[in-house]
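>>> Quick one, structure for this:
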Amino acid sequence: MISIASWNINSARLRMPIIARFLEQEAPDILCLQEIKCQEHQFPYKAFEELGYTHFAVHGQKGYHGVATVSRIPISEFSRHDWQDNGEARHVGVELTGPEAGALAGMVLENVYIPAGGDEPDRAINPKFGQKLDFLERMTRWADKVDRPTMIVGDFNIAPLESDVWSHKALLKVVSHTPLEVETLKRFQDAHGWTDVGREFIRDPQRYYTWWSYRNKDHTVNDRGRRLDHMWASPQLAQQATGHRIVEDARTWEKPSDHIPLITEMAS
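Next comes the predicted model:
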């Protein structure tokens, strides 16, 4: 078995203590991080190496965005797509290599951070919303040509199902759950026939949240969460998924991210 985790960490350097806690507690083979918020030379490589994670693919930039995939089994950087079309560091892809990957050798793991899209769900008055939709359209054109076993994980910044949000009615006009975003994400899903691995194991309509706003001092009081983070797989690859879970306690750790980690286990 190989376990793959994904986590929008909201600053890798600031939150290295809880990353270490997570790696020691859950021990995934591969961890995909989003919003590392540092340049590549500033990434805390040594801290990861001390925890046994010695393989890296880091795509960073100063102060914002950035993604990194760290692994204790061999990986090689495979791709960097500029789906934002402005040079922002929002994607890195790796290939699993070496005998440790077993039957998953050659699998591609894409790590993505889709833009949040601002506050107003109208591209005419909010350019950030238009950029988000355009990002997804570029991803969709890419997905239509994917011809290898692939998993794409990360912060999609869209909660597509009614059970992915604390209130479908209250959030219909809120960026991340608008019908237009849901439809755009569905086109991306259909372009390759992606399987939403999380929902294969945490079935709709079960509650399934991965993000709670920092505005709520205690997120457990009203539980106003959304499922913004996803792990999707090519149809045949998805059949090798043997388990999926979230680590919701991580939202209560010291200086937490507003997102929690997701873990998928794959038969290798």
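>>> from here on, contacts and neighbour counts on C-alpha atoms
Fine.
>>> to the chain's geometric centre, what's the distance from stretch 107-120?
Centroid separation between stretch 107-120 and its chain, computed with C-alpha atoms, centre = their mean, to the nearest Å, is 7 Å.
>>> for stretch 254-263, that is, sorry about that
Put simply, stretch 254-263 sits 12 Å off its chain's centre (C-alpha atoms, centre = their mean).
>>> which SSE is residue 19 in?
For residue 19, the element it lies in under DSSP states H and E is helix 16-26.
>>> The structure of the following sequence is requested for comparison with the preceding one:
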Amino acid sequence: MVSIATWNINSVRLRLPIVERFLKEEAPDVLCLQEIKCQEHQFPAEALAALGYEHQAVHGQKGYHGVATVSRIPLREFSRHDWQDNGEARHVGVELLGPGKGIVVENVYIPAGGDEPDRSINPKFGQKLDFLERMTRWAEKLDRPTVIVGDFNIAPLESDVWNHKQLLNVVSHTPLEVDTLQRFKDAHGWTDIGREFIRDPERYYSWWSYRAKDWKANDRGRRLDHMWASAELAQQASGHRLREDARDWEKPSDHVPLITEFKL
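Next up is the predicted model:
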């Protein structure tokens, strides 16, 4: 059994106490973090190693973005793709060397895309679409068992958002983004593991805005975080869940962690 977790932590140094809490309570074999918001030398490597996560691949930058994969299983850094095409730290891939040997775990933070879903007036939206197209070209050539996890910043299904009609023109749920993500999915035949276990149309959110005073009462969530796997590997997934309660922890991220178990 190998368990893999993903979490957009929204500043790993600020939220180190809840990362430590999560690792103590859930003890996943691998944790993929997005939006670590620090350079590599600032990453709390020693604190996480003290909890048994001594194998680490960190791709950071000053103040923004950044991804890190920490593991109890030996790993080697496999790749760093610049799908943003501007040097931002938004991806790191690792190959597991212990249990699950040979599996590649890709950790990605797809751009949010700004406010207006129109690339002619909002360059950030165009960058998001281009990022996904570069990922699609990459996925077409994959020939190894792969898991890709992270903050995709797209909620593709109607049941992935609190109100489908109200969000159709809101970045993260527009038809154009959903179609672009579907092309990425088709390029490798990915399986959306979350929706294998929490079936559509069941409610399934991983993000709630900080703007809501009471996130639970409003429950205006979106499923922006995903765990996808190569088709054969996905068949070995034995469980999937999310820690929605983490949205209530002290100084929480606006995202919650997801965990998938694989029976290998």
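>>> Can you give me the TM-score here?
The TM-score (TM-score structural alignment, normalised by the length of structure 2) is 0.99; 264 aligned residues with a C-alpha RMSD of 0.4 Å.
>>> returning to what we had before: tell me roughly how far the helix holding residue 19 of structure 1 lies from structure 2 on average.
For helix 16-26 of structure 1, the mean deviation from structure 2 after alignment is 0.4 Å (mean C-alpha distance after the TM-score superposition for structure 1).
>>> which other helices and strands contact that helix?
The contact analysis (3 or more C-alpha pairs under 8 Å, 6 or more residues apart in numbering; DSSP states H and E) places helix 16-26 of structure 1 against no helix or strand.
>>> list the buried ones in it?
Buried residues in helix 16-26 of structure 1, defined by neighbour count with 16 or more other C-alpha atoms under 10 Å: 18-20, 23.
>>> After it, which helix or strand is next? Please name it.
Towards the C-terminus, the helix or strand next in line after helix 16-26 of structure 1, according to DSSP H and E, is strand 30-34.
>>> average gap between whatever helix or strand comes next after that following strand and structure 2?
Scanning forward in sequence from strand 30-34 of structure 1 by DSSP H and E, the next helix or strand is helix 45-50. Superposing on structure 2 and averaging over aligned pairs (mean C-alpha distance after the TM-score superposition for structure 1), helix 45-50 of structure 1 comes out at 0.7 Å.
>>> Direction-wise, compare the following helix or strand past helix 45-50 of structure 1 with strand 30-34 and give the angle.
Sequence-wise, the next helix or strand downstream of helix 45-50 of structure 1 (DSSP H and E) is strand 55-59. Put simply, strand 55-59 of structure 1 runs at 10 degrees to strand 30-34, going by axes from the mean of the first three to the mean of the last three C-alpha atoms, to 10 degrees.
>>> name the helices or strands packed onto strand 55-59 of structure 1?
By 3+ C-alpha pairs under 8 Å, 6+ apart, strand 55-59 of structure 1 packs against strand 67-71, strand 75-79, strand 91-96.
>>> can you tell me the mean distance of it from structure 2 after alignment?
Its aligned residues in structure 2 lie a mean 0.3 Å from strand 55-59 of structure 1 after superposition (mean C-alpha distance after the TM-score superposition for structure 1).
>>> Now do the helices in the stretch 101-250 of structure 2.
Secondary structure of the stretch 101-250 of structure 2 by DSSP state H, counting those that start in this stretch: the helices cover 123-139, 164-167, 175-188, 193-197, 215-218, 231-234.
>>> what's near enough to touch the alignment partner in structure 1 of residue 195 of structure 2?
Aligned counterpart of residue 195 of structure 2 in structure 1: residue 199 (TM-score structural alignment). By C-alpha atoms under 8 Å, 6 or more residues apart in numbering, the contact set of residue 199 of structure 1 is empty.
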